[in-house]
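1. My questions are about this predicted structure, shown below with the sequence.
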Amino acid sequence: MDNYGWLSILPPIIAIVLALRTKQVYIALLFGIWFSWIIINDWNFLTGTLSAIEGMVNVFKSEGNTRTIMFSALVGALLLFIQYSKGVEGFINQLNKVIAYFEKKQTGYSRVIVQLLALLTGILLFVETSISSLTVGTLYRPVFDKLKIPREKLAYIADSSSAPSSILIPFNAWGAFIMGLLVTQGLENPFGLMLSSIAYNFYPILAIAIVVIVIVSKKDIGPMAKAEKRTRETGKLLNDNSKPMLSSEVTSLAPKEGIKAKAYNMIIPLVTMVFMMPINLVYTGWGNVTDAVSTSDHIFKAIGQGSGSSSVLYAVLTAILVAMVLYRSQKIMKTKEMIDLVLKGISELMPLALLMLLAFAIGDACNELGTGKFVAEWSKDWLSPEFLPAIIFVISSFIAFSTGTSWGTFAIMMAIAIPMAEVHQAPITLVIAATLGGGIFGDHCSPISDTSIISSMSSASDHIDHVNTQLPYALIGGIATIILYLILGFAL
C-alpha cells in the first residue's frame, strides 16, 4: 500500500516526543524504527524486530548514506589535527586581538562581535550546510567558551546560519536539487522561478534576522535565557546532566608542546574543505551534462548533476591530506603520529556516525510507511487558493519535522504543491517559497535533523538542549511566516 493512514505518522511522532522527554535520542530513534517495522509487518513482533535490524543494515545500501556516515566519522580526524597542531590556538590568538580591541571601545561588546562573526561565517559558507555548521562550531567554540557564551547559543547560531543561507543563496547543490524538482514538474524557466521565490521565502530570512536581533539586543527567551544566566553566573557551559555530542577527547585534546601556534594551521585545512566542495560537485556531475551551450553553462549544470554526499566526503578527505602535508612539512607531526590521530578522531566521532545511521534508518522507515504521502494526500481536498501558501508551509513543516529531512520534504511536496497551485491559480512563486521554507522550518525544529545533529556535534552541545533552546526562536519565525503567507494569500 502507498501509506498506512494515521498509523504512518505515529512512529516519528513517538520518537520525537521520547527524545524531547527523556533526552535519550538513541533510544528514541531505535524505538521509532522498531515501531515502524512492527506496523509494516502487521504487528508481528518477531518479524518486525528482525525487519528493524535489517532496516538499519540496509542504510548502507545507499551510497549517499554511507558517504555521509563516513564524513561524520572522518570529521573527528580533522578536528583533532587542527587542535593538536595549535591551529585552533593560533586562530584564537587572532580573535583575542579583535576582542581586546572592542573591549577598549566598550566593555562586553566583544561578545556581540564574536557572535556576529560566527553568524557571518555560517552565511558565507552557503556552499553546503554540513560544512557551514561544522566550521562555525569548530572555529568559534573555544572563543565562545572563553567569553562564557553557552554551547547552546553556538549550536543555535551554527544551525540557523547553515540551511537558511544555503536556500537563500542557491548557487550550490541545494539550488541544483530544487531546479531539478521544478524541471520534473514541467515548469518553464525553473532557474528564474527559483530566484523569484527567494523574496517570498520568509522563514530562512526571518531565522537569520532573529539571530541578529538576539545577538545585538542581548535578549534571550525561554531555555536559552536560562542557559545564558547559568553560564554568566556559574561559568558552566552546559547543564549539569547534559551529554555533549562531541567527546571530551576531541574538544579538549592538549595541543602538541614545543611548537608555535599558527592560525593558518587551522585555516588552510578548513578553507581547503570549503573550496573543494563546489569543485567536487562540478567534477562528479561533469560527465552527466549533455546539453550545455557554453563552458559556464556546463559548469552550472554540472553542479546540479553532481553528488552532494561524494563532494562532502572528498572535501574532508582532501582537507585531511592537505593538513598532513602541511604539518609534516613543518615537522609538527610524524607519519605514525598522524595515522594514530586519524584513528583516534574516527573512534571519538563514532557516536555521531551511529546517530546519523539511526536518523537515516527512521527516514527509510517513514518512506516505507508512506508518512509524507499520507500527510500530502490527506490535505488535498480541503485547501483553498487564499490559504494554500500558509497550509503548504504548515504541511511541509510537519513532514520535515517528522522525517528530519528538508530535501525529502521538497521532493514529496513539490509534486503536490505545484499542481495544486496551477489548479487553484495561486501564485506559483509563493507556493514554491512556502514549500521550501516549510522544509527548513520543520528541519530546524526536529531533533532527528542531520543539520541539527552536526551543529550540536561541532559545538560540543547536548543535542536535546540545542533543540529545546532553538525551538522558541524557530517557532517565532514560523508563526510570523504563516501570518505573512495568509496576508499575501488574500492580497495576491
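-> Yes, it's here.
2. CA only for contacts and neighbour counts going forward, please
-> Noted.
3. Find the nearest non-adjacent residue to Ala411, please.
-> Leu181 (6.8 Å; CA to CA, 6 or more residues apart in numbering).
4. packing partners for the helix or strand hosting the one you found?
-> Per DSSP states H and E, Leu181 falls inside helix 173-184. Secondary-structure packing of helix 173-184 (3 or more CA pairs under 8 Å, 6 or more residues apart in numbering; DSSP states H and E): helix 151-168, helix 190-198, helix 295-305, helix 406-424.
5. which parts of the longest one are buried?
-> Right, helix 406-424. For helix 406-424, a neighbour-count test (16 or more other CA atoms under 10 Å) marks 406-414, 416-418, 420-421 as buried.
6. ok so, going back, any buried residues in the helix holding Leu181, and which?
-> Under 16+ other CA under 10 Å, the buried positions of helix 173-184 are Ala173, Trp174, Gly175, Ala176, Phe177, Ile178, Met179, Gly180, Leu181, Leu182.
7. quick one, the longest helix seen in the chain and helix 151-168 angle?
-> Longest helix in the chain by number of residues, with DSSP state H as the criterion: helix 463-491. Counting by axes from the mean of the first three to the mean of the last three CA atoms, to 10 degrees, helix 463-491 points 40 degrees away from the direction of helix 151-168.
8. Tell me the helices and strands packed up against helix 463-491.
-> Using 3+ CA pairs under 8 Å, 6+ apart: helix 463-491 touches helix 10-22, helix 151-168, helix 202-217, helix 222-234, helix 388-403, helix 428-445, helix 450-459.
9. list the contacts for Trp286?
-> His298, Ile299, Lys301, Ala302, Ile303, Gln305, Gly306 (CA atoms under 8 Å, 6 or more residues apart in numbering).
10. just these now: which is nearest Val59?
-> Set against Val59, the nearest of the contacts of Trp286 by CA to CA is Gly306 (21.1 Å).
11. Below is an additional structure, to be compared with the one above:
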Amino acid sequence: MDNFGILSLLPPLLAIIIAVCTKNVIISLFSATFIGVMVLSSYNPIESVKILIGDYFFAQLTDSYNAGVLVLLVFIGGFIALMEKSGGAYAFAQKVTKFIDTKPKAQLSAWFGGILIFFSDLGTPLIIGPIFEPIFDKLKISREKLAWIIDSTASPIAVLVPFIGWGVYVMGLIQKEFEVLNIAQSDFTAFMKAIPYQIYPILAITMVPIIAITKLDFSQMQKAEKRVESTGKLHWDNSNPSRKFEKLSDLDIKNSKASLVTIPLLVLFVTLFGILIPQGFPFKKIEGSEFRIALSTGYLFASIVLMALMSIYKTKTFNETFNIYINGMQKMMYVSVTLVLAWSLGSIIKNMGTANYIISIMQGNVSGAFIPAILFILGACVSFSTGSSWGTFAIMMPLAIPMAVAMDVSIYICIGAVLSGGLFGDHCSPISDTTILSSTGAGCDLIDHVKTQLPYALINGGITLICYLIAGVINNEFSLVIAIFMLFLTTFTLNKINSKKTLQSTVSDN
C-alpha cells in the first residue's frame, strides 16, 4: 500500500489545527509527528515513543547533511547576536539619515536601511524603527507607514537570501524531499532557481519605492497619513502603541562605529567566495555540503573579526562579547528543534504516503497548471492562522515537491509558491512575530499596523495568485515580469483614481 488513505492526511491536518489553537509551532509539529508514528505502529503508545525517538529524532540528528545544517545555524546565531549588540547597525544607519529632508527620501532611506540589515529579519524592525521614528515624525509621515516599510523589508528580504538562517532552513527542507525522490540536484541550486518564483516577497519589496516616489496612499494608510498631516497626532485616540525602545539611546552603543557592520560582512563574503570560486563557483555545480562548510567558515571568521573589533573599539569587554556570541548560539536551539521536528514530520508524511494520496485524488480532476496557485492559497491560510511562515514551510514543502514531480509541474514554481504563501499569510496575520515587531519598532499600535498594511498586502497577494495561475501554464520566469508590470499598472490606476477624487473634492469645496 503506497498510502494510508484518508488517514494519511491526519499528520499535516493535525499540525495545522494544533498550530492554530496553540500558536506554538513546536507543539504542533511534535504532536502531528507522534500521531503519525502511532498510526504506523498500530496505535501502541509505548512503542510509538521508542520509534519516534530512535527512528526519527535520532535518525535526523545523526544524518550528516542535517548535522551540517544545524552547525551552520549555530554559527549564524552567534554572528547575528554580535551584530545586533555591537551597535554597528545603528551607527551605520545614523550615517544614512543625515541627508533626509523630504518624505520620499525618508521612506526610501528606511526601505534601503531594511534591505541593508538583511542578516536579521527580527533585528530590522528594532534597529530601523527607532532610528527613523524622529525623522518620520518631523516630516509628518505616519508611524503606520514606517511599520509597513519595515515589515516589507524584514521577512521578504530574508527569504530571498540563501546564506542566512531563512535560506539555510528552506534548503534543509528542500534537500530532504530531493533525497526521498532521488532528485540529483543540490538544494542550493534549487533555492536559487526558485527565487524568480518568489513573487510575493519580491512584490512586497518593490511596492515600497513605488508608493514612496508616487506619493500614493489609499484606504486606511491614506487616513493615517492625513491624520498626521492635518493634526500632527502620531496615533489614533484609541491606540495603545507598544514600545520596546523608549529612546534612541537604548540602541546607541558607546564607541560603536559603522565598520562594525561593514568589515565583518566583507570578511564573510570574501571567505565564502574565496572557498567556493576555486571549486568552480558560480559556473560549476557546488555540492550543498561544500556550500554549508564555506558558509560556516565565513560566519566563524566574521564573528572572530567582529569580536576583535568590539574589543579594540571598547564597545564591550572580551568576556561580554564572548557571552553575547554564546547566547546567540543558544538562541538557535528553538530553530534547530523546529527543523528536526519538520524533518521528522516530512519523513512521517512520506511513510504514510500523504502526497501519494493527495496526488491520486487530484490526478484527472485538477490540472497541474493549478497546483502552484493551490499551494500559494494553502500556504497563505496556514501562515495567517498560525502566524508562522517557518511552520508553514515545514508543513507544506513535503507535500509540494512530490506533487510537483508527480503532476509534472516545475519544482521551482512550487517551491516559490509555498514560500510566497507563507510570506503573504505572515504579512496579513496579527499574530506573526514580524508583524508584532514591526509595529513595536515603529512605535505603532499593532491593530493599526495590520489595518493599514492589509490593503497593500492584498494587492500584492492578488497579483501573486494571478501570476501563479499564469506560471502554471507558461512554466518560466516571465511570470515575475508580468507580476511587476501588474503592480506598476495597479498603482498607476489607483493614483489616477485618487487624483480624480482629490480634484472633485477641491471643486466641491470651492
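-> Looks like it came in fine. Keep in mind the model is a prediction, meaning the values are calculated, not measured.
12. Need the TM-score between these chains.
-> Once the chains are laid over each other, their TM-score by TM-score structural alignment, normalised by the length of the first structure reads 0.64; 420 aligned residues with a CA RMSD of 5.3 Å.
13. re the thing from before, what's the distance between the residue nearest to Ala411 of the first structure and Pro190 of the first structure?
-> From Leu181 of the first structure over to Pro190 of the first structure the distance is 9 Å, taken as CA to CA, to the nearest Å.
14. With Leu352 of the first structure instead?
-> 36 Å.
15. between these two, which one's more packed in?
-> Leu352 (23 against 18; other CA atoms under 10 Å).
16. the inter-axis angle of the helix or strand harbouring the more buried one versus helix 10-22?
-> Element membership for Leu352 of the first structure, per DSSP H and E: helix 350-369. Angle, helix 350-369 of the first structure to helix 10-22, by the same axes, to 10 degrees: 150 degrees.
17. So for helix 350-369 of the first structure, what gets flagged as buried?
-> 350-353, 355-369.
18. Count the residues that sit near Ser296 of the first structure.
-> Neighbour count of Ser296 of the first structure, defined by other CA under 10 Å: 10.
19. Look up which helix or strand the nearest residue to Leu14 of the second structure once chain neighbours are set aside falls in, please.
-> Spatial nearest neighbour of Leu14 of the second structure, excluding adjacent residues (CA to CA, 6+ apart): Ala32 at 5.5 Å. Element membership for Ala32 of the second structure, per DSSP H and E: helix 25-40.
20. Superposed on the first structure, what's the mean shift for that helix?
-> With mean CA distance after the TM-score superposition for the first structure, helix 25-40 of the second structure departs from the first structure by a mean of 3.0 Å once superposed.
21. so what secondary structure elements neighbour that helix?
-> Using 3+ CA pairs under 8 Å, 6+ apart, helix 25-40 of the second structure sits against helix 10-22, helix 45-51, helix 318-352.
22. can we see that at 10 Å?
-> Contact analysis of helix 25-40 of the second structure by 3 or more CA pairs under 10 Å, 6 or more residues apart in numbering; DSSP states H and E lists helix 10-22, helix 45-51, helix 318-352, helix 389-406 as its packing neighbours.
23. tilt between it and helix 389-406?
-> Using the same axes, to 10 degrees, helix 25-40 of the second structure lies at 40 degrees relative to helix 389-406.
24. Name the residues of helix 25-40 of the second structure that are buried.
-> 25-40.
25. Could you do stretch 204-211 of the first structure as well?
-> In stretch 204-211 of the first structure, counting by 16+ other CA under 10 Å, buried: Pro204, Ile205, Leu206, Ala207, Ile208, Ile210, Val211.
26. was I right about Ser367 of the second structure contacting Met407?
-> Yes. Taking CA atoms under 10 Å as the definition, Ser367 of the second structure is a contact partner of Met407 at 8.3 Å.
27. Looking for the alignment partner of Ile463 of the second structure in the first structure.
-> The equivalent of Ile463 of the second structure in the first structure is Ala480 (alignment by TM-score structural alignment).
28. now the helices and strands packed on helix 463-491 of the first structure in TSV, with distance to Leu488 of the first structure?
-> Below are these laid out as TSV (distance: least, CA to CA, whole Å):
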stretch	distance to Leu488 of the first structure
helix 10-22	31
helix 151-168	20
helix 202-217	12
helix 222-234	30
helix 388-403	8
helix 428-445	8
helix 450-459	30
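29. Can you tell me what Val316 of the first structure aligns to in the second structure?
-> By TM-score structural alignment, Val316 of the first structure lines up with Tyr299.
30. how many neighbours does its match have?
-> Counted with other CA under 10 Å, Tyr299 of the second structure comes out at 29.
31. Where does it fall, secondary structure wise?
-> Using DSSP H and E, Tyr299 of the second structure falls in helix 288-313.
32. If we go by neighbour counts, what in that helix is buried?
-> 288-289, 291-311.
33. Give the other helices and strands that that helix contacts.
-> Counting by 3+ CA pairs under 10 Å, 6+ apart, helix 288-313 of the second structure packs on helix 64-86, helix 165-181, helix 187-194, helix 259-276, helix 318-352.
34. Now check the second structure for the residue matching Val112 of the first structure.
-> Match for Val112 of the first structure (TM-score structural alignment): Gln107.
35. So that match is in contact with Pro209, correct?
-> Yes. Contact criterion CA under 10 Å: Gln107 of the second structure and Pro209 qualify, at 7.7 Å.
36. higher neighbour count, the two?
-> Gln107 (25 against 18).
37. immediately after the helix or strand harbouring the more buried one, which helix or strand?
-> Secondary-structure element containing Gln107 of the second structure, defined by DSSP H and E: helix 103-116. Once the chain leaves helix 103-116 of the second structure, the next helix or strand it forms, by DSSP H and E, is helix 123-138.
38. Go through that next one and flag the buried ones.
-> Buried-residue list, helix 123-138 of the second structure, by 16+ other CA under 10 Å: 123-133, 135-136.
39. okay if I get these as CSV plus distance to Tyr357 of the second structure?
-> Converted to CSV, those look like this (distance: CA to CA, whole Å):
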residue, distance to Tyr357 of the second structure
Gly123, 41
Thr124, 41
Pro125, 42
Leu126, 44
Ile127, 46
Ile128, 46
Gly129, 47
Pro130, 50
Ile131, 52
Phe132, 51
Glu133, 52
Ile135, 55
Phe136, 53
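40. can you pull the contacts of the closest residue to Phe281 of the second structure other than its chain neighbours?
-> Nearest residue to Phe281 of the second structure, sequence neighbours excluded (CA to CA, 6+ apart): Phe273, at 8.0 Å. Counting by CA atoms under 10 Å, 6 or more residues apart in numbering, Phe273 of the second structure touches Gln279, Phe281, Pro282, Phe291, Ala294, Leu295, Gly298.
41. Which pair in these has the greatest spatial separation?
-> Once CA to CA is applied, the contacts of Phe273 of the second structure give Pro282 and Gly298 as the farthest pair, at 17.2 Å.
42. Verify the stated contact: the residue nearest to Ala411 of the first structure with Ile416.
-> No. Leu181 of the first structure is beyond contact range of Ile416, at 11.5 Å (criterion: CA under 10 Å).
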